[in-house]
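A.B. asks: Coordinates for the following, if possible.
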Amino acid sequence: MFLFRARRPSKPLPVLIFVHGGNWDSGRKGIYDLLGRNFAKKGIITIIPNYTLSPDANYNGMTKQVAAAIKWAKNNVIQYNGNPNQVFITGHSAGGHLAALAVMNPKYGVDAKSISGIILNDAAGLDMKNYLEENPPTAKNNYLTTWTRDPQQWKDASPIYFLNNSTPPFLIYVGDKTYNSIKVANSRFLKALKPFQPDVTEIRINKKHAAMVTQYFNSNSDRFEEIIEFVKLQSK
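C.D. replies: Have a look, this model is predicted:
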């Protein structure tokens, strides 16, 4: 786990947990140290955990590890001048799925009301049940290992089915040039979210899927200002 913090804060700072993507079978935290440093320079303590990839783990094992990182943050960030009452979570692609599921599915033991906000960055897997019913899992991309053949598991893996009045506020980004499956899942998720958060909107960015996260390597990206504003709004 990486932790990036600002220098000599005058008060406890908000905390952002970033979960990397990689189609659930690739990716690593070390790619994103620049992202963490850029957020830290702007006054947000950033935690970047790793998780075991498929085929060595399925979605459930991965989500348990992300939930453990959230619990660690809640219990320990005060030691790093972080505010345990201002913990946000974000993720790109598969990381967006794991971030949302760890908070929203109660079986992972995270109190959803204790999370100040969820930021989805071109998130995949928000409705895996719908996707896998139309595209049954095979050995390709380790999907059979990641998702199993069990439709009940697909539903259990889908954040869309755990929306309720306790769901944290969302900030949702989707790339205009991203994969169609991501556009469809985010559209379904937003429609299901609206009864609980009627003011939430999808922010569309004119980028491809990978560029949706690499934009954070540029400290001048508009995303930093938008996310900082979201953090301030939800921390009042």
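A.B. asks: CA atoms for contacts and neighbours, from now on please.
C.D. replies: OK.
A.B. asks: next helix or strand past the longest helix along the chain?
C.D. replies: Ranked by number of residues, the top helix in the chain under DSSP state H is helix 59-76. Scanning forward in sequence from helix 59-76 by DSSP states H and E, the next helix or strand is strand 82-92.
A.B. asks: Check which residues of stretch 73-90 are buried.
C.D. replies: Across stretch 73-90, burial judged by 16 or more other CA atoms under 10 Å covers 73-74, 77, 80-90.
A.B. asks: picking up where we left off before, contacts for the longest helix of the chain, please.
C.D. replies: For helix 59-76, the external contacting residues (CA atoms under 8 Å, 6 or more residues apart in numbering) are 17, 19, 24, 49, 51-53, 84-85, 87, 98-99, 101-103, 108-110, 146-147, 157.
A.B. asks: One more, please, to line up against the first structure:
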Amino acid sequence: MTQHGHELVFASQQERATQYNARASVADFDACVREYTRLADIAKRECAGIYDLHYGQGAAERLDIFPAMHHQQPAPLFVFIHGGYWHSQAKDDAPIMAKAFTNAGIAVCTLEYTLLPEATLAETVREVRSAVSWLYHNAAAYGVDRNRIHVGGSSAGGHLAAMLGAAGWQGQYQLPDDAVKGVLSLSGLYDLRPLCDIYVNEWLQLHPEQAQRLSPLFQLPAQDVPVVLAVGGLETDGFKNQTYSYEAACREKGLNVRRVETPHCNHFDLLCELCDPDSDLSQATFDMVLQRG
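C.D. replies: A predicted model of the protein is given here:
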């Protein structure tokens, strides 16, 4: 299975399992997660936050909002979805970019969602889409401009962000077609079919046909939705090629795509680039959300 010349399957099942094993690609995964917690704790101390707003009836269907307090409101909103291969991590360690973004006049929202295998991936996609609907319809109460909602995510969250950027689902959630104004995806998974016979499918539990229906590569954004992509230079070819394939498909459709080069980053510290307002990744995101340039 090759998309746009970028290998997604690899020579053997064992090699593929290695290529899509993000935790094994870093020397100390636990240290990476501890850094998320440390940075999130700093952000929550320094930013005003509204916590655990329920966007749905499920226990996990909650979100946090960090308003852009000292800027003109209503402010644009950046919705961030955490990673964890859809079966781990939580929104509590996700708002590491809150201070950099709110200082720039951008409100931040972090989403919780039901983890797999308690939920199916289709249910998780439905949850994050209903969260965007909730944010759109309740935006005014939180100083948010519902006409400037952008979404982003890392790893599995990058997949979910791209599914939010996809065209065609909005009407079922009482949203206009252009409710999502832009997408940032870091180290995302865009074609899930290569995951169907490796360890990830223990919780994904997908057949290839189901995986294709839940793959952003086959549900691209509308032509006027800008996309910002990044994948760490220290990541495996599996994750790099996923990004390159999605980028190529978006460009082929004529989308405005910007890929930020991050040669010094691995799968986990790539997200930490968003803590620095002067990083290339933050600047590209600000350009998209604030419509600069």
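A.B. asks: Now the TM-score, please.
C.D. replies: Once the chains are overlaid, their TM-score stands at 0.86 when taken by TM-score structural alignment, normalised by the length of the first structure; 227 aligned residues with a CA RMSD of 2.2 Å.
A.B. asks: element containing R258 of the second structure, please.
C.D. replies: Going by DSSP H and E, R258 of the second structure is part of strand 257-262.
A.B. asks: so how far does that strand sit from its counterpart in the first structure?
C.D. replies: By mean CA distance after the TM-score superposition for the first structure, the fitted strand 257-262 of the second structure averages 1.9 Å away from its aligned residues in the first structure.
A.B. asks: quick one on the thing from earlier: so which of the contacts of helix 59-76 of the first structure are in strands?
C.D. replies: 17, 19, 84-85, 87 (DSSP state E).
A.B. asks: Present those residues as JSON lines; the columns should include distance to E225 of the first structure.
C.D. replies: Listed next are these as JSON lines, based on distance: CA to CA, whole Å:
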{"residue": "I17", "distance to E225 of the first structure": "17"}
{"residue": "V19", "distance to E225 of the first structure": "20"}
{"residue": "P84", "distance to E225 of the first structure": "22"}
{"residue": "N85", "distance to E225 of the first structure": "21"}
{"residue": "V87", "distance to E225 of the first structure": "18"}
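A.B. asks: what element comes up after the strand holding R258 of the second structure heading to the C-terminus?
C.D. replies: helix 280-289.
A.B. asks: re earlier: which two of the ones in strands among the contacts of helix 59-76 of the first structure have the greatest separation?
C.D. replies: Across these, the longest distance by CA to CA is 19.5 Å; it joins V19 and N85.
A.B. asks: so where is the longest helix of the first structure in the second structure?
C.D. replies: Aligned using TM-score structural alignment, helix 59-76 of the first structure spans residues 121-138 in the second structure.
A.B. asks: buried residues in the matching stretch?
C.D. replies: Neighbour-count burial for stretch 121-138 of the second structure, counted by 16+ other CA under 10 Å, picks out 121, 124-136.
A.B. asks: again, but for stretch 194-205 of the first structure
C.D. replies: Neighbour-count burial for stretch 194-205 of the first structure flags 197, 200, 205 (criterion: 16+ other CA under 10 Å).
A.B. asks: OK, contacts around the nearest residue to the last one once chain neighbours are set aside?
C.D. replies: Meaning I205 of the first structure. Distances taken as CA to CA, 6 or more residues apart in numbering put G175 closest to I205 of the first structure, at 4.9 Å, once the chain neighbours are dropped. The neighbourhood of G175 of the first structure, defined by CA under 8 Å, 6+ apart, consists of 122, 204-209, 212.
A.B. asks: Let's see if you can find the most crowded of those.
C.D. replies: D122 (31 neighbours; other CA atoms under 10 Å).
A.B. asks: Report the contact partners of the counterpart of that one in the second structure.
C.D. replies: Matched by TM-score structural alignment, D122 of the first structure corresponds to S187 in the second structure. The contact partners of S187 of the second structure, by CA under 8 Å, 6+ apart, come to 154-155, 158, 229-232, 239-240, 242-243, 267.
A.B. asks: Same question for T52 of the first structure.
C.D. replies: Applying CA under 8 Å, 6+ apart, the residues near T52 of the first structure are 61-62, 65.
A.B. asks: Just put those in a markdown table and tack on distance to Q153 of the first structure.
C.D. replies: Output for these, formatted as a markdown table (distance: CA to CA, whole Å):
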| residue | distance to Q153 of the first structure |
| --- | --- |
| G61 | 13 |
| M62 | 14 |
| Q65 | 18 |
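A.B. asks: Among those, which one lies nearest to L190 of the first structure?
C.D. replies: Nearest to L190 of the first structure among those, with distances taken as CA to CA, is M62, at 24.1 Å.
A.B. asks: Closest to the centroid, which residue in the second structure?
C.D. replies: For the second structure, G153 is the residue whose C-alpha lies nearest the centre (CA atoms, centre = their mean; 1.6 Å).
A.B. asks: Make sure that one is actually in contact with M163.
C.D. replies: No. With contact defined as CA atoms under 8 Å, G153 of the second structure does not reach M163; the gap is 10.7 Å.
A.B. asks: quick one: common contacting residues for those two?
C.D. replies: With CA under 8 Å, 6+ apart as the test, G153 of the second structure and M163 reach no residue in common.
A.B. asks: Aligned to A211 of the first structure, what sits in the second structure?
C.D. replies: Per TM-score structural alignment, A211 of the first structure is aligned with D269.
A.B. asks: Contacts only, for its match.
C.D. replies: By CA under 8 Å, 6+ apart, the contact set of D269 of the second structure is C32.
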